[in-house]
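Undergrad: need a 3D model of the sequence below.
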Amino acid sequence: MSKSRRLRQHIGQMEEIRGILNSMKNLAFTETHKLLRFQAAQNKAVESLEKAAGDFLAFYPYSLDTDAQAPPIAILFGAERGFCGDFNDSLINEIATKAYYPDVIIIGSRLAGRWPDAYPEPVATLEGANVAEEAPAIVSRLLDVIAALQEQRGFFELTAVYHDDTLSGLTHDSLLPPFQQTVQDRPAFTFPPVLNLDPADFFADMAGHYLFAVLHNLCYTSLLAENHRRLRHLEGAVQHLDNETVKLRRKSQIYRQEEITEEIEVILLNAENL
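TA: Below you'll find the predicted structure:
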């Protein structure tokens, strides 16, 4: 087989790969815009709960009923799919530098697969979401894990570690105890809110609704950052393939010209012999 023909076959294979990567890029682009809508709606839900918690805590301050040091647990929001650069590796490196997370809950099969044996064994591992519609099922399983850990261990501090494109680096958000960053010393109203429940029961229910809402928000935020990285990664891969294809086409043309020249020389030699 001639060099030019081999190059043309190679170019055809590269064009097929380029088409697949370009389709994946378009899917990531579509998913990004869908996640932006999901995240915006979930942000409003979380903000409403935080505002209600601020009004409540201004008149009913919350304090822990335990003097013991609460053990910390971190939820790591990793990537379920590939083509997103060092998304998972950066989470692993972050935990390596944060020795105060002795226990972790891993979300994402790829992150779990890359988890070093030297690190503490995760207390739970869950599959991550591929698309936004899978986030509610992930949150439901995650809440079951948290409830089971609370029954086994009692109270513990829960922190989420995740990627957020609006912030630089990885983000650490405290989830339990809830509303730690809510301002409690500046009530927005003169009179306390009218409750139909005991304040402790109301706070427990509100904390449950808040955890449900904020975990959805974190899933969407992490998945959005993952798709942003995937989009950039695939754009770079497609551009690289386009550049390489142009070079190979030029090379193929050179080889083809050389082959044509050789064929003409052979024809002329045969003509002279005749």
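Undergrad: C-alpha from now on. contacts and neighbour counts both.
TA: OK.
Undergrad: separation between residue 188 and residue 55?
TA: In this view, residue 188 and residue 55 are 7 Å apart by CA to CA, to the nearest Å.
Undergrad: who's more crowded, these two?
TA: residue 55 (22 against 13; other CA atoms under 10 Å).
Undergrad: C-terminal to the helix or strand that contains that one, what's the next element?
TA: Using DSSP states H and E, residue 55 maps to helix 3-59. Heading C-terminal from helix 3-59, the first helix or strand you meet, by DSSP H and E, is strand 72-77.
Undergrad: contacts for that following strand?
TA: By CA atoms under 8 Å, 6 or more residues apart in numbering, the residues outside strand 72-77 that reach it are 91, 100-108, 128, 156-163, 219, 222.
Undergrad: buried ones among those?
TA: Restricting the contacts of strand 72-77 to buried positions leaves 91, 101-108, 128, 156, 158-163, 219, 222, with burial counted as 16 or more other CA atoms under 10 Å.
Undergrad: narrow those to those in helices?
TA: 91, 219, 222 (DSSP state H).
Undergrad: so what's the first one up against?
TA: It stands for residue 91. 76, 78, 161, 162, 170.
Undergrad: for the fourth one, give me its contacts.
TA: Spelled out, that is residue 162. By CA under 8 Å, 6+ apart, the neighbours of residue 162 are 76, 77, 78, 91, 170, 171, 172, 218, 222.
Undergrad: repeat that with 10 Å
TA: Each residue near residue 162 by CA atoms under 10 Å, 6 or more residues apart in numbering is listed here: 75-78, 87-88, 90-91, 169-173, 218-219, 221-223, 225.
Undergrad: again with the last one
TA: By CA under 10 Å, 6+ apart, residue 170 lies in contact with 87, 90, 91, 94, 161, 162, 163, 164.
Undergrad: and with 7 Å instead?
TA: 161, 162, 163, 164 (CA atoms under 7 Å, 6 or more residues apart in numbering).
Undergrad: can you tell me which of the residues you listed lies nearest to residue 51?
TA: residue 164 (22.3 Å; CA to CA).
Undergrad: cross-check the contact I'm expecting between that closest one and residue 220.
TA: No: with contact defined as CA atoms under 7 Å, residue 164 does not count as touching residue 220 (9.8 Å).
Undergrad: neighbour-wise, which of these two wins?
TA: Just comparing residue 164 and residue 220: by other CA under 10 Å the higher neighbour count belongs to residue 220, 29 against 18.
Undergrad: before we compare anything, build this one as well:
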Amino acid sequence: MSRRRELSRRLGALAEISGIMSAMRGLALMETHVLQEFLPTQRRMVSRIEAAAADFLAWHPELLSAAKPNSEICILVGSEQGFCGDFNEALLRYREAHCRDKVVPGHFLTLGHRLASRLDGDTSLALLQLPGASVADEVPTVLLRLTRELNRLLATGEMAGCGLSVLYHCDATGDIRLRHLLPLRDLPAPVARPYPPEINLPAEDLLTALTGHYLYAALNEVLYSSLMAESRQRHAHMDRALKKLDEESEQLQQAYNAQRQEDITEEIEVILLSAGMLEDEC
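TA: Predicted structure coming up:
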């Protein structure tokens, strides 16, 4: 009887775990639906800013910096929550393979507590560690905090004039992407036009303003894209875990049924044995 109680207790615990994991899977699925409304609009905005910058710089090539920056800040966008498989580990493997031996010295800034927890003791990533977004509604707050810190780092001191790149899970391509943001580069080919674009600001001021708008829009897209990839991975991870949990629950249920049948058989044998003893006494 004690084994059957233990099996029943384990079945109850698995049922509770299954309920929690089902809720997490549902939340991840809901988050992907929410993000699907943001991402297309954000991508169109970034592509249009890039097209405008390409057209503008085609007529003002003197504003393009020919020299590469002396150093670069790379933002690593990880996860704020867990239960998303090797989301953070894959990011760190990519960094190890592609970012360690760059000629330009790199300074790393991380987003997401789960990613930061993987970096304990790694002094090369001690520049700054910021919390990330758990849901889409938190992205504006995270972006505001991130841009404030970037402005502080890039404005003065030894970081002034650094390049800026971001390493993240890109939902559009389904893989990890290293994306260069500053200075403006990797722009699309400009459209051939017979006349220069009409501008209402000095070219240098316009480039500064355009760069600021581009950086804000691109980082916004990056954060939404990474969160979408994280939500998809969490949903898939929870789905696989629930299937394994169902298999284990089924095995335990079979063991419970077998034990119950064995206990019933033992009780019947005891009753029959007791009845036989009573007959002998009579």
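Undergrad: TM-score for these two?
TA: TM-score for the superposed chains, counting by TM-score structural alignment, normalised by the length of the first structure: 0.94, backed by 271 aligned residues with a CA RMSD of 1.6 Å.
Undergrad: quick one on the thing from earlier: mind giving me the PyMOL command for buried ones among the contacts of residue 162 of the first structure?
TA: In PyMOL, a selection of the buried entries from the contacts of residue 162 of the first structure looks like this (16+ other CA under 10 Å):
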select buried, resi 75+76+77+78+87+88+90+91+218+219+221+222+223+225
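Undergrad: so what's the residue sitting nearest the centre point of the second structure up against?
TA: Centroid check for the second structure by CA atoms, centre = their mean gives residue 230 as the closest residue, at 3.6 Å. Counting by CA under 7 Å, 6+ apart, residue 230 of the second structure makes contact with residue 84.
Undergrad: in a markdown table, list the ones in helices among the buried ones among the contacts of strand 72-77 of the first structure along with distance to residue 65 of the first structure.
TA: Converted to a markdown table, those look like this (distance: CA to CA, whole Å):
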| residue | distance to residue 65 of the first structure |
| --- | --- |
| 91 | 33 |
| 219 | 30 |
| 222 | 33 |
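Undergrad: which one of the contacts of residue 91 of the first structure sits closest to residue 61 of the first structure?
TA: residue 161 (27.2 Å).
Undergrad: the alignment partner in the second structure of that closest one and residue 265 of the second structure, how far apart?
TA: Under the alignment (TM-score structural alignment), residue 161 of the first structure maps onto residue 167 of the second structure. Noted for residue 167 of the second structure: a distance of 63 Å to residue 265 of the second structure, by CA to CA.
Undergrad: strands along the stretch 151-282 of the second structure, start to end?
TA: Secondary structure of the stretch 151-282 of the second structure (DSSP state E, counting those that start in this stretch): strands at 163-170, 175-182.
Undergrad: how much does the last one stray from the first structure?
TA: Superposed on the first structure, strand 175-182 of the second structure shows a mean distance of 0.9 Å to its aligned residues (mean CA distance after the TM-score superposition for the first structure).
Undergrad: ditto for the first one
TA: On superposition with the first structure, the mean distance recorded for strand 163-170 of the second structure (mean CA distance after the TM-score superposition for the first structure) is 0.8 Å.
Undergrad: sorry, back to before: just tell me what the residue nearest to the centre of the second structure corresponds to in the first structure.
TA: That one, residue 230 of the second structure, aligns with residue 226 by TM-score structural alignment.
Undergrad: ok, its match to residue 84 of the first structure distance?
TA: Distance from residue 226 of the first structure to residue 84 of the first structure, by CA to CA: 6 Å.
Undergrad: what do you get for residue 158 of the first structure?
TA: Taken as CA to CA, the span from residue 158 of the first structure to residue 84 of the first structure is 26 Å.
Undergrad: cool, residue 15 of the first structure as well?
TA: 22 Å.
Undergrad: which residues in the stretch 151-274 of the first structure form helices?
TA: Applying DSSP state H, counting those that start in this stretch to the stretch 151-274 of the first structure gives helices spanning 199-273.
Undergrad: what about the aligned partner of residue 175 of the first structure in the second structure, neighbour count?
TA: Under the alignment (TM-score structural alignment), residue 175 of the first structure maps onto residue 181 of the second structure. If you count neighbours by other CA under 10 Å, residue 181 of the second structure ends up with 18.
Undergrad: residue 122 of the second structure now?
TA: 9.
Undergrad: hmm, back to that, distance to residue 154 of the second structure for the strands of the stretch 151-282 of the second structure - can I get that in CSV?
TA: Shown next, in CSV, are the strands of the stretch 151-282 of the second structure (distance: least, CA to CA, whole Å):
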stretch, distance to residue 154 of the second structure
strand 163-170, 9
strand 175-182, 11
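Undergrad: my guess is residue 139 of the second structure contacts residue 146. True?
TA: No: counting by CA under 7 Å, residue 139 of the second structure stays clear of residue 146, with 10.2 Å between them.
Undergrad: those two: which is more packed in?
TA: The residue with more neighbours, out of residue 139 of the second structure and residue 146, is residue 146; 21 against 18, by other CA under 10 Å.
Undergrad: wait, is the more buried one part of a strand?
TA: No: Residue 146 of the second structure is assigned helix when assessed by DSSP: H, G, I helix; E, B strand; the rest coil, not a strand.
Undergrad: show me what it aligns to in the first structure.
TA: So, by TM-score structural alignment, residue 146 of the second structure is matched to residue 142.
Undergrad: contact partners for the closest residue to that match other than its chain neighbours?
TA: Closest residue to residue 142 of the first structure apart from its sequence neighbours, by CA to CA, 6 or more residues apart in numbering: residue 126 at 7.6 Å. Residues near residue 126 of the first structure by CA under 7 Å, 6+ apart: 106, 107, 108.
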